[in-house]
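Asker: What would the 3D arrangement of this be:
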Amino acid sequence: MASFPLFCDFPVELQLAIWALALPDLEPEVCIVWPLQIMNFPIADEEPALPFTVDTAWPAVAHVCRTARQVAHTSRALRLRHSPNAGFAVPYRHFIPAIDTLYWGRNQAEAMYTFLLKPENASFARELRQIAVEVAGTYPHDQLANIIRQRAVYLKTLSFVLPSTQGSHSTTLSFLPPARRCRLRHIPSSSWDEVKLARVTFLRAGERVPMPLREYLDKRRRDMEEYVRGFNVQREEGTAWISRNGGGSFSGVDIKAQTFVEYKTTVVENNRQQEQWAEVCQNRLLGGFELQDAAAPHPRRIAVAKRKNPEEYRVLDDDSAWWSAEEFKLWLQQTNFSFDQEWYRTN
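Answerer: Purely as a prediction, here's the structure:
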């Protein structure tokens, strides 16, 4: 406005219209399903908190003047909710299935499978274009195959999410997603032969040598396709499953490997702030259900009655508190959760 001083003399309606045109296009974001622990057993039919939301950045136009900020706040691109970690209101918007990615982890997989297959959620699932799932939450393969073939029939991308882009990763070990605003970064196909996966669930115990990521992704695709063919899972519509000569495949779905990166600012020379997206999940690994892992972190279950409204409160801030070893053991006792130690040693 300094270069166009007459702008302030325009009618307010015209100023609002101009600022609305200055708003940037919506950026694709990732929606992390919450709570991070959703129990289908022994507590039946728990569901994710709705509505699904995504963190966003402040649009630059919101910092120009009061009128521009008013336009930004009334658009669908920017809403505010309280963040206890930040100490002030932070921007968010509702999840948009056409551009955003819906992510869930191992401790939510059963609940999301049930949620997406419910008839009342069919229209939502049809709109999904990008799904990302923690590798530890992708077994058994029939769940993802059913979701895509029966409900998310127009899905374009299915991502298997690892805690980092390097090294070897157990397919049975879970991790917490970032606590701050984050994105999913592709693991380039050029490194798929170098990244290894251990304790691969679809192999017999004696065959479980580390498997290259490329081989793992190919096998997961084949397993899902064989399930659809073997159980004759039919659907007349959609682009994810391509039928041909009485058979078919998920050739309409691009299968990728990704990892989370979290937005961070660091102070560098001359007290300048440097912004970057950094991998953090390799430092947020969780324990399994084996007794010997009870001392490792576990996501805290938040009872339905205690869940806050995700439109008013940044609920992911609460998941920075993990169960202690004693709390986890107490939960196992209270829920009468039982497991076979020998099974976990050999599977």
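Asker: okay, CA-based contacts and neighbour counts for the rest of this
Answerer: Noted.
Asker: how distant is the biggest strand by length in the chain from the center of its chain?
Answerer: If you go by DSSP state E, the chain has its longest strand at strand 254-267. Computed by CA atoms, centre = their mean, to the nearest Å, the chain-centroid distance of strand 254-267 equals 12 Å.
Asker: other SSEs contacting it?
Answerer: When contacts are defined as 3 or more CA pairs under 8 Å, 6 or more residues apart in numbering; DSSP states H and E, strand 254-267 packs onto strand 157-162, strand 182-186, strand 273-278.
Asker: Give me the contacts around that strand.
Answerer: 156-165, 177-178, 180-188, 217, 221, 273-281 (CA atoms under 8 Å, 6 or more residues apart in numbering).
Asker: Show me what counts as buried in that strand.
Answerer: Neighbour-count burial for strand 254-267 flags 255-263 (criterion: 16 or more other CA atoms under 10 Å).
Asker: In a markdown table: these, plus distance to residue 226.
Answerer: Below are the buried residues of strand 254-267 laid out as a markdown table (distance: CA to CA, whole Å):
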| residue | distance to residue 226 |
| --- | --- |
| 255 | 16 |
| 256 | 19 |
| 257 | 21 |
| 258 | 24 |
| 259 | 27 |
| 260 | 30 |
| 261 | 33 |
| 262 | 36 |
| 263 | 39 |
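Asker: PyMOL command for the buried members of the contacts of strand 254-267?
Answerer: One line in PyMOL is enough to select the buried ones among these; burial here means 16+ other CA under 10 Å:
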select buried, resi 156+157+158+159+160+161+162+163+164+165+177+178+180+181+182+183+184+185+187+217+221+277+279+280+281
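Asker: what's around residue 58, how many residues?
Answerer: Counted with other CA atoms under 10 Å, the neighbours of residue 58 add up to 15.
Asker: Now do the SS call for it.
Answerer: Following DSSP: H, G, I helix; E, B strand; the rest coil, we place residue 58 in the coil state.
Asker: State the distance from it to residue 16.
Answerer: Taking CA to CA, to the nearest Å as the measure, residue 58 falls 18 Å from residue 16.
Asker: what do you get for residue 82?
Answerer: Here the criterion is CA to CA. By it, residue 82 lies 26 Å from residue 16.
Asker: just residue 327 next, same as before
Answerer: Residue 327 is 53 Å from residue 16, by CA to CA.
Asker: One more: residue 346?
Answerer: Applying CA to CA, the value for residue 346 to residue 16 is 65 Å.
Asker: Please say which of the two ends up with more neighbours.
Answerer: A count of neighbours by other CA under 10 Å puts residue 16 above the other of residue 346 and residue 16, at 18 against 11.
Asker: Now the second one, please; I'll put the structures next to each other:
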Amino acid sequence: MTDTALNIHITNFNLNELPTELRYMVWHFALPDDISEVCIPWPLEEVPKRWRPRDDPPRSTFLEPFLVDTGFPVLMHVCRESREVAISLTRFRYSPIAGCPVPFRAFRPELDVLYVTICRPPAPVNVVPRWGEFPEAQHIALDLHSIKDGTFLWILVGNPFLDVRSLTCVLPASNAILDTAARFRPPVRRCRLREVPQPTDGSQSHIIYVDRGYDRRMKGLGRYLEELGDHMGAEFADILEVATVPEEYLRRWNAADSKFEIDISAKTFEEYRGGRWVSSSDHLVRFDYQNIIFPALREPVDSVRAYRVSEEEKWTPLRNPETFRVNDIQQDEVPF
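Answerer: This is a model prediction of the structure:
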């Protein structure tokens, strides 16, 4: 049989002619493969009202298991039989925002992006971020506030338990000027990351204010990303000069160029609203600025605006994240 005849035969084939067991197998194989999704651990890190650098700040316990939202399988809209198969092979949990069960699956470290937001005081308050509390991941996305000038970022990218291969700097909005002193809450709906387009005329799409505590530098986005890689490499090279580092920490380390071999890029959030993907900056985004009195002043740090979960959110860890979408109440979209 020629290819043309075979194609005509397949085109004219009636699936209903197959036995039920074979039809179910066809529907099963018609389900699409998993695509990259964004995992936003819950709860977001809480910050004490009083920050004393020498104190061990309260530890946030991130809610396990780590999960990602997915799209509804197309097979749910083909026929009743395909819908039954799709439902049987898909996991659902209730979403207050959607008002119905929504699909999800377990976080896949080799495929999905782990979004990290950590409250970091500006230098010289050298409090090491708690990178180790997150699950194994190969693709990490951090907001500007978590990255700052790149200090201590080598601990994250050099962590042998994570095997970081790509690092994404997440910009909060399309504003031309952004500040590393500001935090923003990530989307609560299903979201994804899209590349930040760069001008072709050599100009910069964004200007980044880098808050280092003792000064604030303004630089273009392209240069900012370059300096992140340089800063991580320089810090790690200094460590290698004074200490012996286990071999597993050198997995991504390029000794000849004194840098980590990882991809660094800038992206922004998109979220699924009203049946289409829209920029997260198209609606209200909750921001918070970290204003910290330096320890050298020997004054209590009362000026920190606490970035903490609300009273309604405190009971969320009591819920089962596999039956209730806890991320829904990060913003003000769900009344309680």
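Asker: residues in contact with the residue nearest the centre of the first structure?
Answerer: Against the mean C-alpha coordinate of the first structure, by CA atoms, centre = their mean, the closest residue is residue 103 at 2.0 Å. By CA under 8 Å, 6+ apart, the contact set of residue 103 of the first structure is 30-33, 131-134.
Asker: again, 6 Å this time
Answerer: By CA atoms under 6 Å, 6 or more residues apart in numbering, the contact list for residue 103 of the first structure reads 31-32, 132-133.
Asker: Make a PyMOL selection of the buried ones in those.
Answerer: Buried subset of the contacts of residue 103 of the first structure, written as a PyMOL selection, criterion 16+ other CA under 10 Å:
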select buried, resi 31+32+132+133
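Asker: Please narrow the contacts of residue 103 of the first structure to those residing in strands.
Answerer: Within the contacts of residue 103 of the first structure, residues falling in strands by DSSP E are 31-32, 132-133.
Asker: Nearest to residue 107 of the first structure, out of those: which one, please.
Answerer: Each of these was scored against residue 107 of the first structure by CA to CA, and residue 133 proved nearest at 10.9 Å.
Asker: Tell me the counterpart of the closest one in the second structure.
Answerer: Structural alignment (TM-score structural alignment) places residue 133 of the first structure against residue 142 in the second structure.
Asker: need the contact list for its match.
Answerer: 115-117, 169-170.
Asker: Any figure for the gap between it and residue 6 of the second structure?
Answerer: Residue 142 of the second structure sits 51 Å away from residue 6 of the second structure, going by CA to CA.
Asker: Could you do residue 327 of the second structure as well?
Answerer: Where residue 6 of the second structure is concerned, residue 327 of the second structure sits at a distance of 49 Å (CA to CA).
Asker: got it, and residue 188 of the second structure?
Answerer: Separation of residue 188 of the second structure from residue 6 of the second structure (CA to CA): 47 Å.
Asker: the more surrounded of those two?
Answerer: residue 188 (19 against 11).
Asker: any idea what that one aligns with in the first structure?
Answerer: Matched to the first structure by TM-score structural alignment, residue 188 of the second structure sits across from residue 179.
Asker: Go ahead and list the helix or strand containing its match.
Answerer: Assigned by DSSP states H and E, residue 179 of the first structure belongs to no helix or strand.
Asker: Just tell me the aligned range of the helix or strand encompassing residue 327 of the first structure in the second structure.
Answerer: If you go by DSSP H and E, residue 327 of the first structure is part of helix 325-334. Aligned by TM-score structural alignment, helix 325-334 of the first structure falls on no residue of the second structure.
Asker: so where do the helices sit in the second structure?
Answerer: Ranges of helices in the second structure, per DSSP state H, are 3-11, 20-30, 80-88, 144-147, 153-157, 221-242.
Asker: helices or strands up against the third one?
Answerer: In this structure, helix 80-88 of the second structure makes packing contacts with no helix or strand, judged by 3 or more CA pairs under 6 Å, 6 or more residues apart in numbering; DSSP states H and E.
Asker: between it and helix 20-30, how many degrees?
Answerer: Angle of helix 80-88 of the second structure versus helix 20-30, following axes from the mean of the first three to the mean of the last three CA atoms, to 10 degrees, is 60 degrees.
Asker: Give the buried residues for helix 80-88 of the second structure.
Answerer: Within helix 80-88 of the second structure, the residues that count as buried by 16+ other CA under 10 Å are 82-83, 85-86.
Asker: One more: the second one?
Answerer: Buried residues in helix 20-30 of the second structure, defined by neighbour count with 16+ other CA under 10 Å: 23-24, 27-28.
Asker: could those go into a markdown table alongside distance to residue 17 of the second structure?
Answerer: Below are the buried residues of helix 20-30 of the second structure laid out as a markdown table (distance: CA to CA, whole Å):
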| residue | distance to residue 17 of the second structure |
| --- | --- |
| 23 | 9 |
| 24 | 13 |
| 27 | 14 |
| 28 | 17 |
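Asker: Looking at those, which is nearest residue 150 of the second structure?
Answerer: residue 28 (45.6 Å).
Asker: what lines up against that closest one once you look at the first structure?
Answerer: Per TM-score structural alignment, residue 28 of the second structure is aligned with residue 20.
Asker: Apart from its neighbours in sequence, what residue is nearest its match?
Answerer: Distance criterion CA to CA, 6 or more residues apart in numbering; nearest residue to residue 20 of the first structure, sequence neighbours excluded, is residue 71 at 6.1 Å.
Asker: now that neighbour: how far from residue 23 of the first structure?
Answerer: From residue 71 of the first structure to residue 23 of the first structure the distance is 9 Å (CA to CA).
Asker: ok, now residue 298 of the first structure?
Answerer: Taking CA to CA, one finds residue 298 of the first structure at 41 Å from residue 23 of the first structure.
Asker: what's the burial count for the residue lying closest to residue 161 of the second structure once chain neighbours are set aside?
Answerer: Once flanking residues are discounted, residue 161 of the second structure sits nearest to residue 136: 6.1 Å by CA to CA, 6+ apart. When counting by other CA under 10 Å, one arrives at 18 neighbours for residue 136 of the second structure.
Asker: was I right about residue 136 of the second structure contacting residue 163?
Answerer: No - assessed by CA atoms under 6 Å, residue 136 of the second structure is found out of contact with residue 163, at 7.6 Å.
Asker: just to revisit the earlier point, put together CSV for the contacts of residue 142 of the second structure, with distance to residue 104 of the second structure on each row.
Answerer: Output for the contacts of residue 142 of the second structure, formatted as CSV (distance: CA to CA, whole Å):
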residue, distance to residue 104 of the second structure
115, 17
116, 19
117, 22
169, 25
170, 23
